[in-house]
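Participant: Please work out how this folds:
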Amino acid sequence: MATTRSAHTVWEGDLLKGKGTVSFDSSGIGDQAVTWASRAEESNGRTSPEELIAAAHSSCFSMALSNGLAKAGTPPTRLLTSAEVTFQPGTGITGIQLVVEGTVPGIDEAAFTAAAEDAKANCPVSQALTGTQITLTAKLG
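Facilitator: You can find the predicted model right below:
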């Protein structure tokens, strides 16, 4: 069954001095403030499109890796995945760095790295970001 999730943003003003509010309609987790400064400079308690992409990518990747490991007979006990999305004003998103540390009984480092590379290539968010340089560091904890 296909699912659809939604969010919306209300923006007021111009790019540099304006501000917006991102609302998470599907989950109802609340509203988050967004400004150009929170995107191109310091976040100062506000979010950015890149932070939202990082959240989506780290969770999608973790799900894909967990599934791949379980299908291989070595389900993880724990995966800790971080994603850093780099944004260059005037250029756009220039790269994403995924870092995963896993606790996976019965697997060696090479098999874990191979499973992580497969998850990186095949998670739906990675696929949606085709054309973006995505790097991966994987290690067992």
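
Participant: rest of the way, CA atoms for contacts and neighbours
Facilitator: Will do.

Participant: which residues in this protein form strands?
Facilitator: All strands of the chain, identified by DSSP state E, fall at 8-12, 19-23, 31-34, 78-88, 92-103, 134-140.

Participant: got those as CSV, with mean neighbour count and distance to Ser58 columns?
Facilitator: Below are the strands of the chain laid out as CSV (neighbours: other CA atoms under 10 Å; distance: least, CA to CA, whole Å):
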stretch, mean neighbour count, distance to Ser58
strand 8-12, 13, 21
strand 19-23, 18, 20
strand 31-34, 18, 19
strand 78-88, 17, 5
strand 92-103, 17, 7
strand 134-140, 16, 11
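
Participant: Now distance to Met63 too, for these, in JSON lines please.
Facilitator: As requested, the strands of the chain are exported to JSON lines (distance: least, CA to CA, whole Å):
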{"stretch": "strand 8-12", "distance to Met63": "25"}
{"stretch": "strand 19-23", "distance to Met63": "24"}
{"stretch": "strand 31-34", "distance to Met63": "25"}
{"stretch": "strand 78-88", "distance to Met63": "9"}
{"stretch": "strand 92-103", "distance to Met63": "12"}
{"stretch": "strand 134-140", "distance to Met63": "15"}
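
Participant: Of all those, which one is nearest Phe61?
Facilitator: For the strands of the chain, distance to Phe61 was read as CA to CA. The smallest value, 7.8 Å, belongs to strand 78-88.

Participant: please give me the structure for this one as well, since I'd like to look at both together:
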Amino acid sequence: MQFSLVTVIAALSATASGWQITAWSGRGCRINVNAADEVYRKLASPSRGCYNFGQDMPGVSCSEVRPRAGGEQGCISGELFPRSVTVTGGCNFYGSPNCGGETDEGLWVMSSHDDVDRCIDFDYSRLMSFFCYGDEADASVVEPAV
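Facilitator: This is a model prediction of the structure:
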């Protein structure tokens, strides 16, 4: 069986879509290499849904980097309630668990797939949950269930 180039590209694009968040323990989307307690985590999934920081996230890939820990590894170091993020895809972020509250009470963050270097700092003492759509088209028409 042979597939056309268009079919292969469409299939690869479908599997590559989704969202990615890099969540940082500190503000400014950077870590102090001399501070052993700082960390950043990369979270990614092709699936839309609500996720809570500090809890298991089924279907979400996770890796983390800590200073002096030997590079990227699995997410094994406990909870992370981020103070800043970079985002690819459309996501809502909330200061409450389970994407609680009305959408206007949460913090809406939208970025394009090209906008992965823009750092977003949060004023919340702890960012608790997020809802990601997978792509911007979904985010403009569908709200998370509250």
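
Participant: Mind checking the TM-score on these two?
Facilitator: After superposition, the two chains reach a TM-score (TM-score structural alignment, normalised by the length of structure 1) of 0.31; 78 aligned residues with a CA RMSD of 4.7 Å.

Participant: just to revisit the earlier point, let me know which of the strands of structure 1 is the nearest to Thr113 of structure 1.
Facilitator: Nearest of those to Thr113 of structure 1, taken as CA to CA: strand 134-140 at 5.6 Å.

Participant: what's in contact with the closest one?
Facilitator: Counting by CA atoms under 8 Å, 6 or more residues apart in numbering, strand 134-140 of structure 1 makes contact with 95-104, 109, 112-113, 116-117, 120, 126, all of which sit outside it.

Participant: what's the longest helix that structure 1 contains packed up against?
Facilitator: If you go by DSSP state H, structure 1 has its longest helix at helix 49-71. In terms of contacts (3 or more CA pairs under 8 Å, 6 or more residues apart in numbering; DSSP states H and E), helix 49-71 of structure 1 is packed against strand 78-88, helix 109-122, helix 124-128.

Participant: Leu65 of structure 1: which of these is closest?
Facilitator: helix 109-122 (5.0 Å).

Participant: Return the list of helices and strands in contact with that closest one.
Facilitator: Helix 109-122 of structure 1 packs on helix 49-71, strand 134-140, going by 3+ CA pairs under 8 Å, 6+ apart.

Participant: Buried deepest among the ones you listed, which one?
Facilitator: Comparing those by mean neighbour count (mean count of other CA atoms under 10 Å), helix 49-71 ranks first with a mean of 18.

Participant: Specify the angle between that helix and strand 19-23 in degrees.
Facilitator: 30 degrees (axes from the mean of the first three to the mean of the last three CA atoms, to 10 degrees).

Participant: Next, the residues that contact helix 49-71 of structure 1 from outside, please.
Facilitator: Contacts for helix 49-71 of structure 1 (CA under 8 Å, 6+ apart): 39, 75-76, 79-87, 93, 98, 115-116, 118-120, 122-126.

Participant: same thing but at 6 Å, please
Facilitator: Here helix 49-71 of structure 1 makes contact (CA atoms under 6 Å, 6 or more residues apart in numbering) with 75, 81-85, 116, 119, 123, 125.

Participant: So for Leu107 of structure 2, what's the nearest residue that isn't a sequence neighbour?
Facilitator: Leaving aside its sequence neighbours, Leu107 of structure 2 sits nearest to Phe93 (CA to CA, 6 or more residues apart in numbering; 5.1 Å).

Participant: How much space separates that neighbour from Ala23 of structure 2?
Facilitator: The gap separating Phe93 of structure 2 from Ala23 of structure 2 is 12 Å, by CA to CA, to the nearest Å.
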